[in-house]
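# have a look at this fold, sequence not included:
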């Protein structure tokens, strides 16, 4: 399972050794003073729980698995406002810069904690000293400032609306903008960018940030987007996020959109921007994907294979949890439930962070070392012999055959991404770096075809404008407006969906009833009739 995020909250009947000690709760709520736990003792204890959670999180592979005791302890502490501050301070101070799952664990823990009040958030910002002078010191303590930016971004996302506006004070905004200096540590720049993006989900904040960026003689994002092809992989992430923000959020007068300058010559296969879960970011050339949401986002490529032997490669840009492999058109993306590629019976995936294979939501360990930025994952699909082989920097693992008991046709290259993860695909447009030496294969790019219009990855706001403006053919699917609406859901009998979109749904979007059966109907249904 993708997210390794156990969402179960501790219940009132949990064992005493899991729930935090009553005197600790009394202390953090202010009811115990000199005769109770000392503040430093509680901080040390919380630090231990945070590090224990970080250490164990990569071993949690089942979405239904109970959270580890250390996480339950943190939940109990954070249940009180004062305790929430203790947990956040601890995460900021102890989660190391080098752990690839560090930012994701901060997001996971904050997602499971109660929402803080406005007063608590203000107190937190004062404690962190979010001043320009503080931001300029990020090279001296990049771990601290990286973690502060992750926390701010997560809180901004959870407190969407008026509360998010109140959080983005001038001090907070200046703190984040000050980090967008190319002389600062790239990890801090990256998460300051992501925090600004999260704040911009509220339109008033988006306007404030855009105005502030516009006041700079040279918009710092314009400089940072030049890092897209940097040799260092953290810099490369900064370049990706800066370019995405300029294309989608903080529009800069006189700057062409990135898709207008992409060289699409000889680009015949790419990630499918029409076949992707809702929060995944795809680069303008359609070959890079990144997730900065707390959900588990997935995508398939544009080319389907039904026979023969096929190979592609993915460059690992971040070393966290990604599940990369093969999926069919019947595979479902359940991003909020943590299910992605390898989590159904018709897909298979390689997870290089947790050193696992995935198929049918079951994991199997492999002997490759944990991947790191710059590693090349190769994936070979051999439909002639019904096997999949994964390679790490050219080193093959034993073939897998599990998926072929349920599917033999209709495969796509596909991947799923945990929070803050990114990779770049090569479907054969460039020479492969570690091609299989003993197995003849084909590449997508040599056999696929794309129309010029299909190669364009539009910014989201432009895409939405075009969708609103386009005329919808009578009888079209109410979700994609492309295929014919030929499916009726049972038992609710609601209609208006094409076969492809219906397979992505578990509950009816009209009545919220569980879909037990999808029945094909011959007559075409008008969009107007279905919406009614």
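Sure, I can see it. Quick caveat, the model's predicted, so the values are computed rather than measured.
# can we go C-alpha only for contacts and neighbour counts from here?
Fine.
# other residues contacting stretch 201-219?
157, 160-161, 164-165, 168, 173, 177, 196, 199-200, 220, 249-252 (CA atoms under 8 Å, 6 or more residues apart in numbering).
# and those, which are buried?
Buried by 16 or more other CA atoms under 10 Å: 157, 160-161, 164-165, 168, 173, 177, 196, 199-200, 220, 249-250, 252, out of those.
# pick the one among the residues you listed closest to residue 261.
Distance to residue 261, by CA to CA, is smallest for residue 252 among these, at 15.5 Å.
# so the closest one touches residue 242, yeah?
No. Using CA atoms under 8 Å as the test, residue 252 is too far from residue 242 to be in contact (11.9 Å).
# which neighbours do the two share?
With contacts defined as CA under 8 Å, 6+ apart, no residue is shared by residue 252 and residue 242.
# filter the buried ones among the contacts of stretch 201-219 down to just the ones in helices.
Secondary structure from DSSP state H places 157, 164, 165, 173, 177, 196, 199, 220 of these in helices.
# this is the comparison structure:
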């Protein structure tokens, strides 16, 4: 009986404590609900009792409160590098598209600050890509690139290529509309000869589209008017920059066999033979035109009565050259193997035929073109990839030359000498900036190892 009574007492006490806790929870929940209802219900009761006038006043007050920070934000300068918001709420309005010309110029201004593939693209570039998802937006972007990219900015063609390469492929209707808007022919090429930027940008756009749309779309794009326009730009009366990019555009159109036959039938080789004489011109802009003309005559638009350049070049005095057997696909190498050029949207690479395993060595490079390039020393273990632009590799000691108005190059600091046999001589290497005070093409850079 004592044990049974004690068990009943314990069970009764547990039930009593559980009942007390349950009551406390219900009371707290009830009070909290009343408090929340009172707090949240003030506006609801006011809306129900105040009628339409109070509702209008409340909406106006909310609009005024939301308009204040918007006005302050508009007055602040926008950072062109700032990445966009990745998403928006269900009631958040879409981001307003800025002026296309301004976005293109913003991209041109910040593109030289991108030194790594892993960096976030600029806000302006992402916005332009979003706009180009529709035919109308794509046409606006292309026309803006032709209209506002200045001739004197050496990264202008690179920005045109970069933006168009990352934009969605245009539809057939968009290409047809672009052809109608531009309305190119031989007479248009003679217009505005005092302002060559428009013609340079037009040729750069056509070349980029021909490279992206190789095949039937490229055949449709090379209309008789566009072919006449590009051939007219090759005349000696044109600006050398216009001639250069018109020739590059014809090279890219010729990647499609039907276009190559069409261009060859236009007697382009006769014009290129005249331009080939500029290959050794002291004017480095004309020298680029001569290089491309010579390369096209040797590789694309052959002429029966002309001997190939590499068959007659004298190599007896050359001890080292660029290795044509250790080169990526789209790099152009001169017949004597001492000069290389890349006009593809991908990043092309080549090694030299002379290796170094002891001692102290250096070589000198003459920069003929503007733009972005990688120059330096590399071990045999380094791998050159077309998409590895400006990416640090453990077996690569690179210097970067970026042709801008304030010319400078980026270099990797060598942590340990290559001759020490370290497998990763550039481990934990960082960027160092060197202001070379380079002014114009033809500047020489030395690389010592």
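Here it is on my side, so go on. Fair warning: this is a prediction, and the values are worked out from it, not measured in the lab.
# follow-up on the earlier one: just the ones in helices among the buried ones among the contacts of stretch 201-219 of structure 1 now: which is nearest residue 528 of structure 1?
Using CA to CA, these come closest to residue 528 of structure 1 at residue 157, 34.8 Å.
# show me what the closest one aligns to in structure 2.
Aligned counterpart of residue 157 of structure 1 in structure 2: residue 211 (TM-score structural alignment).
# can you pull the contacts of its match?
By CA under 8 Å, 6+ apart, the residues touching residue 211 of structure 2 are 252, 253, 255.
# the counterpart of the first one in structure 1: how many residues sit nearby?
To tie it back to what came earlier, the one meant is residue 252 of structure 2. Residue correspondence to structure 1 (TM-score structural alignment): residue 252 of structure 2 is matched to residue 198. Burial of residue 198 of structure 1 is recorded as 24 neighbouring residues (other CA atoms under 10 Å).
# so how far is whatever helix or strand residue 191 of structure 1 lives in off the chain centroid?
Following DSSP states H and E, one finds residue 191 of structure 1 within helix 186-199. Centroid separation for helix 186-199 of structure 1 versus its chain: 14 Å, with CA atoms, centre = their mean, to the nearest Å.
# what's the first helix or strand after that helix?
helix 203-215.
# what's the closest of the buried ones among the contacts of stretch 201-219 of structure 1 to residue 63 of structure 1?
Set against residue 63 of structure 1, the nearest of those by CA to CA is residue 157 (22.6 Å).
# out of everything not next to it in sequence, what's closest to the residue positioned nearest the centre of structure 2?
In structure 2, the C-alpha nearest the mean C-alpha coordinate belongs to residue 162, at 3.3 Å (CA atoms, centre = their mean). Counting by CA to CA, 6 or more residues apart in numbering, residue 162 of structure 2 lies nearest to residue 345, which is 7.6 Å off, once chain neighbours are set aside.
# I'd like to know how far the one you found sits from residue 207 of structure 2.
10 Å (CA to CA, to the nearest Å).
# who's more crowded, these two?
Neighbour count, other CA under 10 Å: between residue 345 of structure 2 and residue 207, residue 207 has more, with 24 against 16.
# so stretch 306-321 of structure 1 corresponds to what in structure 2?
So stretch 306-321 of structure 1 sits over residues 357-372 in structure 2, by TM-score structural alignment.
# check which residues of that stretch are buried.
Residues of stretch 357-372 of structure 2 classed as buried by neighbour count (16+ other CA under 10 Å): 367, 368, 369, 370, 371, 372.
# just the helices in the stretch 301-450 of structure 1 please.
444-447 (DSSP state H, counting those that start in this stretch).
# residue ranges for the strands of it, please.
Here the stretch 301-450 of structure 1 has its strands, by DSSP state E, counting those that start in this stretch, at 309-316, 322-328, 347-351, 356-359, 362-365, 376-382, 387-392, 395-396, 411-417, 421-426.
# the first one vs structure 2, mean deviation?
Superposing on structure 2 and averaging over aligned pairs (mean CA distance after the TM-score superposition for structure 1), strand 309-316 of structure 1 comes out at 1.2 Å.
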